[in-house]
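**Q** Could you look at this predicted model? Sequence included:
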Amino acid sequence: MIPVEAFIFDMDGTMIDSMPWHAKAWVEFTRRRGMAIDVPDLMARTTGRTGTECIRELLQREVEQAEADALTREKEDIYRELFGPSFAEVAGFRTFAAHASVQGYKLAVGTAGDIHNVAFAMARLSMEPEPLTIVRGDEGLPGKPQPAIFLEAARRIGVAPERCVVFEDAPFGIEAARRAGMHAVAVCSTHSAQELAGPHVLAAVRDYNELMNTDFLERIHVAIA
């Protein structure tokens, strides 16, 4: 049995209930440019990817970094403006994270979000204790499904990948965890359990209240034995 030492959380849709507001932001962002988009298709192609990757996927062309940065800032400004008044965590997240920390698990965040979205979320969550590290999508690493963000989070907290469990709400993130050699928990806030399935997925839940009701923290070592 390999003991679990750390939990790595994706942010959007996993820690915070933000994905509907990202979709609304894309609608407004493209409306301003007279673009017609298939929002579900765009979300499926971009969720878990970095801002630059999202812009290139949207425009379907190579985009210089300065242009990508400017467009990303505009879209994320819209997102924060829309989500701010209705900000909410995924139910039970802070309680679960606090319990996990008390039981000795190291906590980290691995997100494709940028520095502004991370600051926005963390200021409103007021986690106690705070994660040991936060790896962001604007640090030069490739977005999910590449495993780089999760592997860097594990490296920073000094835990081997096989001793980490990733919490994710999106197929690209679940696949990134697999490629990183990590187990995963599927948080079904925006996708079904079937869409987030995999041999490395220990549980699929709607939120952290459901996870705690299954005594996950007490049973996790049994689950990966």
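**A** Arrived safely, thanks for sending.

**Q** hey, let's count contacts and neighbours off CA atoms from now on
**A** Noted.

**Q** in what helix or strand does the closest residue in space to residue 128 that isn't next to it in sequence lie?
**A** Closest residue in space to residue 128, ignoring its immediate chain neighbours: residue 98 at 6.5 Å, by C-alpha to C-alpha, 6 or more residues apart in numbering. Using DSSP states H and E, the element containing residue 98 is helix 93-102.

**Q** Give me the helices and strands touching that helix, please.
**A** Here helix 93-102 touches helix 208-213, going by 3 or more C-alpha pairs under 8 Å, 6 or more residues apart in numbering; DSSP states H and E.

**Q** list the buried ones in the helix it packs on?
**A** 208, 211, 212 (16 or more other C-alpha atoms under 10 Å).

**Q** Kindly report the same for stretch 167-180.
**A** Buried-residue list, stretch 167-180, by 16+ other C-alpha under 10 Å: 167-180.

**Q** Could you pull up the residues touching residue 181?
**A** By C-alpha atoms under 8 Å, 6 or more residues apart in numbering, residue 181 lies in contact with 161, 162.

**Q** try it again with 10 Å
**A** By C-alpha atoms under 10 Å, 6 or more residues apart in numbering, the contact set of residue 181 is 147, 150, 151, 160, 161, 162, 163, 164, 165, 175, 200.

**Q** Test my guess that the fifth one contacts residue 149.
**A** No - assessed by C-alpha atoms under 10 Å, residue 161 is found out of contact with residue 149, at 11.7 Å.

**Q** next up, a second structure to put side by side with the first:
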Amino acid sequence: MLGLPDDTEACLFDLDGVLTRTAAVHAAAWKEMFDGYLRERDGAGFVPFDPVTDYATYVDGKRREDGTRSFLESRGITLPEGDPDDPPERETIRGLGSRKNALVLKLIDEQGVETFDGSIDYVRAARKAGLRTAVVSSSANTVQVLRAVGITGLFDARIDGVIAAERDLPGKPAPDMFVAGAEAVGTAPARAAVFEDALAGVEAGRAGAFGYVVGVNRVDGRHAAALAERGADVVVDDLSELLEREAR
């Protein structure tokens, strides 16, 4: 059914890069934030943030503070955690995260949000087939993005960065957010399918022993191979491919 195991009861979708074209917006915001910080810190000799390699390796799919910390550690930089309400100008993990979030909201406001139509068609097909659906995203802006593109009603539950912080859920690659998503729609991980474009998200799906993990490749052949290596059962360029396979 829809390219999934027959006993699948629910579909758990990441948002950025799977359903909406916001992964590039996040990558641009991370780059602007990190480059600005590193330029201030290191001067003319700073090494820029790579919006492809660094984004995929250190921040994609992770909670904002985890991504900030992970990338800085890759550069040998240690900062205090700070507080959740640290302003963007504060030199802490939380402060830099706030700076990045302000940039994301600015870019979304300026550029708007687009969806991957084939993936939205897949969500609709899943619901028509009687499968429960949830969006599981590390983004704290999930509600705003869902509303902006008018797809809030396609999901029975939402587990996002805000809820993860409220419940103190570890971010991806830990499986906790996806496990919470499965619980929210009343099914066991073994009967739920995970849909992810981030390496950390695929790792989370595999670590949680979910019934099926679909890797969504929006980058290139190397990223597709990496998704498979991290545990994706199948890798597609868009969820419409699963609908096409079903039709055949």
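**A** Now that the structure is in, tell me what you want to look at. Note that this is a predicted model, so its numbers are computed, not measured.

**Q** thinking again about what came up before, compared with the second structure, how much does the helix holding residue 98 of the first structure deviate?
**A** Taken against the second structure, helix 93-102 of the first structure registers an average deviation of 1.2 Å after superposition, with mean C-alpha distance after the TM-score superposition for the first structure.

**Q** Onto which residues of the second structure does that helix map?
**A** Alignment of helix 93-102 of the first structure against the second structure: residues 119-128, by TM-score structural alignment.

**Q** Next, the buried residues of the matching stretch.
**A** Buried, per 16+ other C-alpha under 10 Å, within stretch 119-128 of the second structure: 119, 120, 122, 123, 126, 127.

**Q** What residues does the spatially closest residue to the first one that is not a sequence neighbour make contact with?
**A** In this case it means residue 119 of the second structure. In this structure, residue 119 of the second structure finds its nearest non-sequential neighbour in residue 239, 4.8 Å apart by C-alpha to C-alpha, 6+ apart. If you count contacts by C-alpha under 10 Å, 6+ apart, residue 239 of the second structure has them with 2-3, 18-19, 116-123, 195, 214-217.

**Q** distance of residue 154 of the second structure from residue 126 of the second structure?
**A** Going from residue 154 of the second structure to residue 126 of the second structure by C-alpha to C-alpha, to the nearest Å gives 10 Å.

**Q** An error on my part: the question was meant for residue 155 of the second structure.
**A** 11 Å.

**Q** list residues touching both of the two?
**A** With C-alpha under 10 Å, 6+ apart, residue 155 of the second structure and residue 126 have common neighbours 11, 132, 133.

**Q** what residues are up against the counterpart of residue 169 of the first structure in the second structure?
**A** Residue 169 of the first structure maps onto residue 197 in the second structure when the alignment is built from TM-score structural alignment. By C-alpha under 10 Å, 6+ apart, the residues touching residue 197 of the second structure are 13-19, 23, 56, 60-61, 214-219, 223-224, 227, 232, 235-238.

**Q** Residue 72 of the first structure now?
**A** By C-alpha under 10 Å, 6+ apart, the neighbours of residue 72 of the first structure are 29, 50, 51, 52, 53, 54, 55, 66, 78, 114.

**Q** Return the residue of the second structure aligned against it.
**A** Per TM-score structural alignment, residue 72 of the first structure is aligned with residue 97.

**Q** Check residue 63 of the first structure too.
**A** By TM-score structural alignment, residue 63 of the first structure lines up with residue 81.

**Q** Its match and residue 11 of the second structure, how far apart?
**A** When residue 81 of the second structure is compared with residue 11 of the second structure (using C-alpha to C-alpha), they lie 34 Å apart.

**Q** One more: residue 140 of the second structure?
**A** For residue 140 of the second structure relative to residue 11 of the second structure (C-alpha to C-alpha), the value is 21 Å.

**Q** what do you get for residue 169 of the second structure?
**A** 20 Å.

**Q** and what of residue 215 of the second structure?
**A** Counting by C-alpha to C-alpha, the gap from residue 215 of the second structure to residue 11 of the second structure is 13 Å.

**Q** Of those two, which one has the most company?
**A** Higher neighbour count among residue 215 of the second structure and residue 11: residue 215, with 32 against 27, using other C-alpha atoms under 10 Å.

**Q** got the contact list for the closest residue in space to residue 115 of the second structure that isn't next to it in sequence?
**A** Leaving aside its chain neighbours, residue 115 of the second structure sits nearest to residue 20 (4.1 Å; criterion: C-alpha to C-alpha, 6+ apart). The contact partners of residue 20 of the second structure, by C-alpha under 10 Å, 6+ apart, come to 14, 113, 114, 115, 116, 117, 119, 120, 145, 146, 149.
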